[in-house]
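Trainee: A structural model of the following input is requested.
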Amino acid sequence: MGEEEASKGEDTVEEIRRMSGYGGDVIAVGGFPTSDSESDSDLAAAEIMIIWAIQGPTSFAPNTLVSQSSLELRLDACGHSLSILQSPCSLNTPGVTGSVMWDSGVVLGKFLEHSVDSKLLSLEAKKIVELGSGCGLVGCVAALLGGNVVLTDLPDRLRLLKKNVDTNLQRGGNTRGSAVVQELVWGDDPDPDLIEPFPDYVLGSDVIYSEEAVHHLIQTLVQLCGDQTTIFLSGELRNDAVLEYFLESALKHFAIGRVEQTQWHPDYRSRRVVLYVLEKKSKRCLADVSSLNQSC
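Mentor: Next comes the predicted model:
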């Protein structure tokens, strides 16, 4: 991104909104009731310009919160010491990214914990579906926070996922919520138990990784979400074109807000990660709070 684009990002006026399923402020990306007439493509392009200007992700090293060459990631969360097994050798398989942890997963898991501790979010007894669960950290944290979580992934990813869920939740015996592992292929019709009733929350980390997967991801998000469903998605800032394509496509169905890093867990922040909240446009409980001049 050039200096002229960065300067435009610095001068942008960002609008603050509230989503019904999250008590903190978010920066409006688009899809909210507003007098603005910008197209979805313009809104998506503007968001990419702002993110790259504010965070400068390519200037920072990736994966500073994890070690992908290790067979295990240890992380303290919710009063538990989690042991997340990884399979680094599987990274050599094209299209396989869920065999190891990424910063975006750690960020989302600790964000959920921090938001619950800050009383901006309650997962107690909530129905939660996680997409592309991979190693299962985010879903395990959500269960420890009281959620009834269904962790989903492709059939060939379930063995490692089940092992991590069993190791960190089933054997402990003091999990506030519950966790089960289930196959889900994006684009296929979800099993009735996933949408009857609709989940309160849908979670995903590092699920925006290729243009080819975006269509099926959004199709699945639309299928899973009712009017009272809130989505949290964290993503790695590695490819601006893929993220822009996702945002443009998602804005056709969802209102999207970006959570500023000041609301993340203070010890788990990364300039290489972005965190979004999505809710279906049909919801009428989106509250307009104010506009804010955002200085970079």
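
Trainee: contacts, neighbours, all on C-alpha from now
Mentor: Will do.

Trainee: so where do the helices sit in this protein?
Mentor: 3-11, 40-55, 103-117, 137-144, 158-165, 192-195, 211-224, 240-250 (DSSP state H).

Trainee: how about stretch 169-177: buried residues?
Mentor: Buried residues in stretch 169-177, defined by neighbour count with 16 or more other C-alpha atoms under 10 Å: 169, 175, 177.

Trainee: and the contacts of it?
Mentor: 124-125, 140, 142-149, 179 (C-alpha atoms under 8 Å, 6 or more residues apart in numbering).

Trainee: which one of those residues is nearest to residue 194?
Mentor: Comparing the contacts of stretch 169-177 against residue 194 with C-alpha to C-alpha places residue 149 closest, at 10.3 Å.

Trainee: wait, the closest one sits on residue 128?
Mentor: Yes - judged on C-alpha atoms under 8 Å, residue 149 makes contact with residue 128 at a distance of 4.7 Å.

Trainee: check contacts around residue 281.
Mentor: Contacts of residue 281 by C-alpha under 8 Å, 6+ apart are 31-32, 253-255.

Trainee: please name the nearest non-neighbouring residue to residue 109.
Mentor: Closest residue to residue 109 apart from its sequence neighbours, by C-alpha to C-alpha, 6 or more residues apart in numbering: residue 138 at 4.7 Å.

Trainee: ok, how many other residues are close to the one you found?
Mentor: Residue 138 sits with 27 neighbouring residues when counted by other C-alpha atoms under 10 Å.

Trainee: who's in contact with it?
Mentor: Going by C-alpha under 8 Å, 6+ apart, residue 138 touches 105-106, 108-109, 130, 203, 205.

Trainee: ok, which pair from those residues is furthest apart?
Mentor: 106 and 130, at 14.2 Å, using C-alpha to C-alpha across these.

Trainee: looking at the two, which is more packed in?
Mentor: residue 130 (26 against 21).

Trainee: before we move on, the earlier item: separation between the residue nearest to residue 109 and residue 167?
Mentor: Counting by C-alpha to C-alpha, to the nearest Å, the separation of residue 138 from residue 167 is 14 Å.

Trainee: next one: residue 142
Mentor: In terms of C-alpha to C-alpha, residue 142 sits 15 Å off from residue 167.

Trainee: let's see this one next, to set against the first:
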Amino acid sequence: MACEEVKGEEEEELAMVSLGSYGGKVRLLVAGEESAAEEIMLLWGIQQPTLSKPNAFVSQSSLQLRLDSCGQSLSILQSPSSLSTPGVTGAAMWDSGVILGKFLEHSVDSGMLTVQGKKIVELGSGCGLVGCIAALLGGQVILTDLPDRLRLLRKNIETNMNHGGVRGSATATELIWGEDPDPEIIEPVPDYVLGSDVVYSEGAVVDLLVTLEQLSGPNTTIFLAGELRNDAVLEYFIEAAMDKFIIGRVDQTLWHPDYRSKRVVLYVLVKK
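Mentor: Just a heads-up that it's a prediction; the model follows:
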């Protein structure tokens, strides 16, 4: 084997690390001026998201999404008519939320994640699927969103958490990114922070990073899933986040085997 090939394999091995409380190996994004751009080129070059089917796991025209998780049949209400309002995306489910929720379930089942009794904050909870799954897994979950999104969110929590088999708890509260969170959200600091499709515009990135810093302690692990729609926005987020966080990408082989999509990416972040 050529020296160059050996060196390449060694570098590949060194790039795979464990981050935070997640037991799986993630592909480390090495900090540097070109790292964010290289990550975007790699994602769009290898995964080619535009060639894959969108909304593989959801139907946004439906009033309800049904999903089996943790031995329960979840019923998530949607409000398709609200999607016509500019800026409103949390009224319906997206693939990244389903994938993140099932990833959490799969990670717990495979022993790579412990959620039982842990404090969890979900950002931009929308319809609440991810937070509800985290509660079913035993987490003490605070689901957050903007004030006008809380009615639907609380309805879904009430519908899915008021039956037997719920090992944890779920509550909903207002959180506006970039502003000081209520004490209950940051005291004590969460063990986990979750977010799906929270990186959607350059204007929101700065406030999102402020909130991620506020919610992060030395033992906080962040999981962010998102659809690969806008390469410039994702590159901007990664470049800015690298200043305060160590970032790793979770390979799709570690996701739930039935819930994978080349249109979605999943990152783990821990505070430097």
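
Trainee: translate residue 77 of the first structure into the numbering of the second structure.
Mentor: Residue 77 of the first structure maps onto residue 69 of the second structure when the alignment is built from TM-score structural alignment.

Trainee: is its match in contact with residue 104, as I believe?
Mentor: No - counting by C-alpha under 8 Å, residue 69 of the second structure does not reach residue 104; the two are 10.2 Å apart.

Trainee: and these two? Which one has more around it.
Mentor: Shown here are residue 69 of the second structure and residue 104; by other C-alpha under 10 Å, residue 104 has more neighbours (23 against 16).

Trainee: corresponding residue for the more buried one in the first structure?
Mentor: Match for residue 104 of the second structure (TM-score structural alignment): residue 112.

Trainee: can you tell me, leaving aside adjacent residues, what's nearest to its match?
Mentor: Spatial nearest neighbour of residue 112 of the first structure, chain neighbours left out: residue 142 (7.2 Å); criterion: C-alpha to C-alpha, 6+ apart.

Trainee: equivalent analysis for residue 168 of the second structure, please.
Mentor: Counting by C-alpha to C-alpha, 6+ apart, the residue nearest residue 168 of the second structure is residue 138, at 3.9 Å.

Trainee: residue boundaries of the strands in the stretch 151-272 of the second structure?
Mentor: 169-174, 192-196, 221-227, 245-249, 264-271 (DSSP state E, counting those that start in this stretch).

Trainee: report how many residues lie close to residue 41 of the first structure.
Mentor: 15.

Trainee: surely it meets residue 248?
Mentor: Yes - counting by C-alpha under 8 Å, residue 248 is a contact partner of residue 41 of the first structure at 5.2 Å.

Trainee: residue 124 of the second structure -> the first structure?
Mentor: Residue 124 of the second structure maps onto residue 132 in the first structure, by TM-score structural alignment.

Trainee: and its match, what is it in contact with?
Mentor: 98, 151-154, 204-205, 207.

Trainee: okay if I get the residues you listed as TSV plus neighbour count and distance to residue 187 of the first structure?
Mentor: Below are the contacts of residue 132 of the first structure laid out as TSV (neighbours: other C-alpha atoms under 10 Å; distance: C-alpha to C-alpha, whole Å):
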residue	neighbour count	distance to residue 187 of the first structure
98	25	18
151	30	17
152	24	13
153	22	12
154	16	12
204	24	15
205	30	18
207	22	14
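
Trainee: nearest to residue 277 of the first structure among these?
Mentor: Among the contacts of residue 132 of the first structure, and counting by C-alpha to C-alpha, the member closest to residue 277 of the first structure is residue 204, at 10.6 Å.

Trainee: counterpart of residue 221 of the second structure over in the first structure?
Mentor: Checking TM-score structural alignment: residue 221 of the second structure goes with residue 230.

Trainee: same question, residue 174 of the second structure
Mentor: By TM-score structural alignment, residue 174 of the second structure lines up with residue 183.

Trainee: any idea how far residue 196 of the first structure is from that match?
Mentor: 17 Å.

Trainee: same thing with residue 292 of the first structure?
Mentor: Distance of residue 292 of the first structure to residue 196 of the first structure, computed by C-alpha to C-alpha: 39 Å.

Trainee: neighbour-wise, which of those two wins?
Mentor: Remark: of residue 292 of the first structure and residue 196, residue 292 carries more neighbours, 12 against 9, as counted by other C-alpha under 10 Å.

Trainee: ok, back up a step: so who does the match of residue 221 of the second structure touch?
Mentor: 20-22, 200-202, 277-279.

Trainee: repeat that with 7 Å
Mentor: Applying C-alpha atoms under 7 Å, 6 or more residues apart in numbering, we find residue 230 of the first structure in contact with 21, 200-202, 278-279.

Trainee: repeat for residue 98 of the first structure
Mentor: 134-135.

Trainee: give me that answer again for 8 Å
Mentor: 132-135, 157.

Trainee: if we can go back for a sec, between the strands of the stretch 151-272 of the second structure, which one is nearest to residue 48 of the second structure?
Mentor: The nearest among those, by C-alpha to C-alpha, is strand 264-271 at 10.5 Å.

Trainee: how about residues contacting that closest one?
Mentor: So strand 264-271 of the second structure is contacted by 19-20, 26, 49, 95-96, 100, 213, 216-228, 244-251 (C-alpha under 8 Å, 6+ apart).

Trainee: any of the residues you listed buried? List them.
Mentor: Listed as buried from the contacts of strand 264-271 of the second structure are 19-20, 26, 49, 95-96, 100, 213, 216-217, 220-228, 245-250; burial here means 16+ other C-alpha under 10 Å.

Trainee: just checking, what residue in the second structure corresponds to residue 279 of the first structure?
Mentor: Per TM-score structural alignment, residue 279 of the first structure is aligned with residue 270.

Trainee: just the endpoints, please. Distance across stretch 255-262 of the second structure?
Mentor: Using C-alpha to C-alpha, the span of stretch 255-262 of the second structure from its first residue to its last is 12 Å.
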